[in-house]
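> Could you look at this predicted model? Sequence included:
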Amino acid sequence: MPDQGNTRYEQLADEMAQAMRDGLLQAGERLPSVRQTCQRRGVSPSTVFQAYGLLETRGLIDARPRSGYYVRAQKRSARALPQLAPPRTEATAVAVSALAFELLESTRDPAVVPLGSAFPAAHLFPFDALARSGARAMRRVKPAQITGALTAGDAALRQALRRRYTLQGVPLAEDELVITNGAMEALNLCLQAVTVPGDVVVVESPTFYAALQALERLNLKAVEVATDPQEGVDLAALAELLARQKVAACWFMPTLQNPLGALMPSARKQALVALLARHGVPLIEDDVYGELYADVRRPPPAKAFDQAGGVLHCASFSKCLAPGYRVGWAAAGRYAPLVQRLKMMTSLATALPPQLAIADYLAQGGYDRHLRRLRAELAGEQQRARRLIERHFPAGTRVSRPAGGYFLWLELPPAVDALALHHRAMALGISTAPGVLFSADRRFVHHLRLNVGHPGDARVDDALRRLGELAIAELAAVR
């Protein structure tokens, strides 16, 4: 059976983390011994050791040899969070595809250090287990499954996804899910379902460049709304925008937003859904990074607060389990029948073998264990990368503090041209994602998104050092 809910050691770790946040366990304080915790909590030593190990991975405690475990002082970084100026308020035609294609081409070269890539390191994913699942599933496949999976997708996979939605507090109707060729097809189908050419779509500022590419392809206009690096979309600014502008849809990423890493608190997600429902504006929720949240409990998606069927929730396994399998989905609310028809009129179906492989893998019960390992590795690598940026980048550089995932958003000193920096870094075999990619009006000229999800890649440390040196040299040249 698949893992369901938190294990006992996760619950214990979560309770102790909350005690630290509440000030009941102070920085420098020694935690109860393993024996004491066993007696007080009625758990096994193994449970306590696993809980303490999880707290150590999350950077909340330190293990001291022959002394025990101590609450770690949570130092604030000397690097401040990026500051984002309010975006333009008028709708803008979009043209970012040429630069996005150039970036995609650069990340295909294995000799290039992939700080500009959209994917974490391949060794983080259980490809051997997925291959075994695929072989096992294909031996069992029946001819009726092939035609039965057309358009909506494999029934076993859809059932497994519905169970996971239910655990997140999001019950879905049986016919609401459509399996797609990755999340991008899901997002594009949902966008087509709620817009016509010339419509205005609200996006975050900055936003994921693939969203801008989708708007460009469908001849839609973008209007950007201010987005906080920690808490996501500015709801007051969005309310003001909706009051004065006719909007067809919003395309937002409320959980671990790309590129900022912002995590909208649950209460704000609920308020967002209610605001859009009042205006009759559908929300396309891009949730491809939600499983990479660095804490124990996955934050609920905005879809969890949808009462009117106006949230079209899109996700995939590409960033959390199976890059390259191209298995995504849309839970499209009241728009699900239209999304299914659009799927039938475009790609018709998603390839069955990868669906069967993932469905079998989920049935084996190891997915949540894999996610725990993946989250821990990415969290550790993010902390390490922030320390390297602190050491090597010019004074005045600001760095995001995401609650998970593998992207960092950097605001460099204003005199640094991030696109020029990107081209100079590419000459040294280092890719980056310059900030101009993440806005319809190419406004983030001294910003970078860096992919730090490459634990074990010895090249990354040197690449960050050299990138910092290039930024310092450019800054010196203009002074």
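Done, it's in.
> From now on I want contacts and neighbour counts done on CA atoms only, so please keep to that.
Will do.
> so how far is Glu204 from the nearest residue to Met253 once chain neighbours are set aside?
Of all residues not flanking Met253 in the chain, Asp286 sits nearest, at 4.8 Å (CA to CA, 6 or more residues apart in numbering). Distance, Asp286 to Glu204, by CA to CA, to the nearest Å: 12 Å.
> shared neighbours, the two?
The contact sets of Asp286 and Glu204 overlap at Trp251, Phe252 (CA atoms under 8 Å, 6 or more residues apart in numbering).
> Residues in contact with the one helix or strand Ala420 maps to: which ones?
Per DSSP states H and E: Ala420 is located in helix 418-427. Helix 418-427 is contacted from outside by 112, 412, 431-436, 445-448, 467, 470-471, using CA under 8 Å, 6+ apart.
> buried residues in stretch 70-86?
Tyr70, Val71, Arg72, Arg79, Leu81, Pro82 (16 or more other CA atoms under 10 Å).
> So which of those residues are in strands?
Tyr70, Val71 (DSSP state E).
> The lengthiest strand in the chain packs against which elements?
Scanning the chain for the strand with the most residues, using DSSP E, yields strand 221-228. For strand 221-228, the elements it packs on are strand 200-205, helix 209-217, strand 232-233, helix 235-244, judged by 3 or more CA pairs under 8 Å, 6 or more residues apart in numbering; DSSP states H and E.
> how about 7 Å then?
Helices and strands touching strand 221-228, by 3 or more CA pairs under 7 Å, 6 or more residues apart in numbering; DSSP states H and E, are strand 200-205, strand 232-233, helix 235-244.
> Pull the number of nearby residues for the nearest residue to Arg298 once chain neighbours are set aside.
Among residues not flanking Arg298 along the chain, Glu291 sits closest, at 6.6 Å (CA to CA, 6+ apart). Using other CA atoms under 10 Å, Glu291 has 25 neighbouring residues.
> Check the one 5 residues further on too.
Counted with other CA under 10 Å, the neighbours of Val296 add up to 17.
> any idea which helix or strand carries it?
With DSSP H and E as criterion, Val296 is part of no helix or strand.
> what residues are up against it?
Shown in contact with Val296 (CA atoms under 7 Å, 6 or more residues apart in numbering): Glu10, Asp14.
> surely Leu238 meets Val223?
No. With contacts counted by CA atoms under 7 Å, Leu238 stays clear of Val223, the gap being 10.4 Å.
> Can you tell me which of the buried residues of stretch 70-86 is nearest Val178?
Pro82 (37.2 Å; CA to CA).
> show me what contacts the nearest residue to that closest one once chain neighbours are set aside?
Closest residue to Pro82 apart from its sequence neighbours, by CA to CA, 6+ apart: Arg398 at 5.0 Å. Arg398 makes contact with Arg79, Ala80, Leu81, Pro82, Leu410, Glu411, Leu412 under the criterion CA under 7 Å, 6+ apart.
> Below is structure B, check it against A:
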Amino acid sequence: MKKDFLYQEIANNIADKIRQGVFKTGERLPSVRMLSKEHGISMNTAKRVFLQLESQSLLQSKPQSGYFVSPLRFADLPLPEASRPLPDITNVEPSELIGSVYSNMGHGEKTLFSIGIPSGNLLPQARLKKEIIQASRTLREGGTEYEPLEGNAKLRRMIAVRSLAWEGNLNEEDLITTNGGMSALSLCLMATTRPGDTVALESPCYPGILQLVVGLGLQVIEVATHPVTGIEIEALKKVLHKIKVCLLVPNFNTPLGYCTPNEHKKQLVKLLTEHNIPIIEDDVYGDLHFGAERPKCCKSYDTEGNVLWCSSVSKTLAPGYRVGWVAPGKYREQVLKQKLLHFISCTSVVHEAVGNFLMTGKYEKHLRLLRHTLQENYRHYARIIAEYFPADTKISRPQGGLVLWVEFAKEMDTIKLYNYALKRQIVIAPGRMFSLQNQYQNCIRLCFGLPWTKELEFQLKQVGAFAKVLLR
């Protein structure tokens, strides 16, 4: 049995026992050494098991004492159901709803549970300003010139260095910079499809991706997903003959928050490569892992150049800077052509500044703090949902990222809940936004990238209270 698969299997078995009550709240688990001996695994692998369970808030570590079952009630809440979209090409964009939700951005008097980015209060704004000033001083002509078509060399080199952590093994020449993550996805779609082609997407799916695909004149097939493991491979196999491209968000997907197991990623790459179907991988959340290690990507298993790996710092460092990139594999020339046609060059000063920030090690220090804050926020949200939301509420269990998927009873209409909360200056994201089909009306997505305060806690409790009123 492969190491990654074994480690995940052991963690899943212990998690099941915790949820089934075999291991009781407050009970001490076997030590790392005992787990290592019992399963015939290394000490490092045993530590990964415990860190994985801790990242799911099922365990708490106590210095010099070991690991104990978490007393948090939300561990008992059921998971959302696996999605079951129709296996048809669909194109009914909920544009009015999406426009209404996103029109609330920039209104400081509103509590935005709806927008999946970290609050500016969680970002190193002062340090970034210094990098911008430094970049404008050191770049030739103060950064007013066009940079090379491939993009800023320092930024590409630092991204390549960081790819070693997830076995991407990229080099500077493999990468092309873009104006943010959505720009990277757009270039990849234009490089690999023509209007009328069909794209396979996970369901539910980030609304920005839905709008982008439809806006490019492409058709969509939504593929069933599981709230823990992600896209269901058997469901994908059934539509392979219809699709030209598969666009995936396997690491801490929004809105469900799952991290697709490595074995599944490997199978996906093998399957789609055999059918000559490009994989556009959106890995914008990959650095926001709660566990000890950054997860691998589909790109980690790509030997044929069939995966176009996209990412950015929009969810980790500076949403407004619009710094993204793509490693397009064998589609490099097609992506470069699309970049030349659509924007030629990125913003030189900003990309140089981010490259410097990565090079000095400041980025990794910032990420450690941000990951800890997001994990704590997730625990706060889950605790409030367990205590103040309707009794049959289901929630996802993200192992990283920024968002939580909440599923209410079938009779709930979360568009009504959205309108009800909006009158109180609270903005949520109704589930209908995340599909081109008429589904997820009883779900919402909540962003936990906001600073946790008494006021925020009160607002979240209010959402639960409103939900109870609507379900009476």
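Looks like it came in fine. Nothing here was measured: the structure is a model prediction, and the numbers come from that model.
> Where in the first structure does stretch 360-370 of the second structure align, residue-wise?
Residues 364-374 of the first structure are the counterpart of stretch 360-370 of the second structure, counting by TM-score structural alignment.
> out of the helices and strands packed on strand 221-228 of the first structure, nearest to Arg162 of the first structure?
Smallest distance to Arg162 of the first structure across those (CA to CA): 26.8 Å, for strand 232-233.
> Hmm, Pro114 of the first structure is touching Ser431, no?
Yes. Between Pro114 of the first structure and Ser431 there is a contact under CA under 7 Å: 5.5 Å.
> joint contacts of the two?
Thr107.
> what about Leu130 of the first structure, how many neighbours?
Using other CA under 10 Å, Leu130 of the first structure has 21 other residues around it.
> what do we get in the second structure for it?
Looking across to the second structure (by TM-score structural alignment), Leu130 of the first structure lines up with Leu128.
> same question, Glu390 of the first structure
Mapped onto the second structure by TM-score structural alignment, Glu390 of the first structure lines up with Ala386.
> neighbours around its match, how many?
Ala386 of the second structure: 22 surrounding residues under other CA under 10 Å.
> what helix or strand does whichever residue in the first structure pairs up with Ile280 of the second structure sit in?
By TM-score structural alignment, Ile280 of the second structure lines up with Ile284 in the first structure. Using DSSP H and E, Ile284 of the first structure falls within strand 283-286.
> how much space is there between Thr180 of the first structure and Cys190 of the first structure?
Shown here: Thr180 of the first structure relative to Cys190 of the first structure, a distance of 11 Å by CA to CA.
> and if you look at Val200 of the first structure?
For Val200 of the first structure, the distance to Cys190 of the first structure equals 15 Å [CA to CA].
> more neighbours, the two?
Cys190 (31 against 24).
> Next up, the contacts around the residue most central in space within the first structure.
In the first structure, the residue lying closest to the centroid (CA atoms, centre = their mean) is Tyr289, at 2.4 Å. Going by CA under 7 Å, 6+ apart, Tyr289 of the first structure touches Thr255, Leu256, Lys319, Gly405.
> Between those residues, which sits nearest Arg30 of the first structure?
With CA to CA as the yardstick, the closest approach to Arg30 of the first structure among these comes from Gly405, at 30.2 Å.
> neighbours of that closest one, just the number please.
Neighbours around Gly405 of the first structure, by other CA under 10 Å: 28.
> what residue of the second structure matches up with it?
In the second structure, the residue paired with Gly405 of the first structure is Gly401, using TM-score structural alignment.
> Look up how far Ile14 of the second structure lies from that match.
According to CA to CA, Gly401 of the second structure stands 23 Å off from Ile14 of the second structure.
> what's the following helix or strand after the longest helix that the first structure contains?
If you go by DSSP state H, the first structure has its longest helix at helix 367-392. Counting by DSSP H and E, the element after helix 367-392 of the first structure in chain order, helix or strand, is strand 398-399.
> So which residues make contact with the helix or strand following that next one?
Sequence-wise, the next helix or strand beyond strand 398-399 of the first structure is strand 407-411, with elements assigned using DSSP H and E. For strand 407-411 of the first structure, contacts defined as CA under 7 Å, 6+ apart pick out 82, 259-261, 397-400, 446-452.
> Now strand 407-411 of the first structure on the second structure. Mean distance?
Superposed on the second structure, strand 407-411 of the first structure shows a mean distance to its aligned partners of 0.6 Å (mean CA distance after the TM-score superposition for the first structure).
> and the alignment partner in the first structure of Val245 of the second structure, how many neighbours does it have?
Under the alignment (TM-score structural alignment), Val245 of the second structure pairs with Ala249 of the first structure. When counting by other CA under 10 Å, one arrives at 22 neighbours for Ala249 of the first structure.
> Test my guess that Ala249 of the first structure contacts Leu283.
Yes. Judged on CA under 7 Å, Ala249 of the first structure makes contact with Leu283 at a distance of 6.0 Å.
> All the helices of the stretch 1-150 of the second structure, residue numbers only.
3-19, 32-39, 43-55, 95-102, 125-138 (DSSP state H, counting those that start in this stretch).
> measure the residue lying closest to Ala386 of the second structure once chain neighbours are set aside to Glu387 of the second structure for me?
Leaving aside its chain neighbours, Ala386 of the second structure sits nearest to Phe74 (5.2 Å; criterion: CA to CA, 6+ apart). Phe74 of the second structure sits 8 Å away from Glu387 of the second structure, going by CA to CA.
> do the same with Val313 of the second structure
34 Å.
> between those two, who's got more neighbours?
Ranked by neighbour count (other CA under 10 Å), Val313 of the second structure and Glu387 place Val313 first, with 21 against 13.
> mind checking what the more buried one lines up with in the first structure?
In the first structure, Val313 of the second structure lands on Phe317 (TM-score structural alignment).
> Ok, Leu189 of the second structure next?
Using TM-score structural alignment, Leu189 of the second structure pairs with Leu191 in the first structure.
> With Ser100 of the second structure instead?
Aligned by TM-score structural alignment, Ser100 of the second structure pairs with Glu102 of the first structure.
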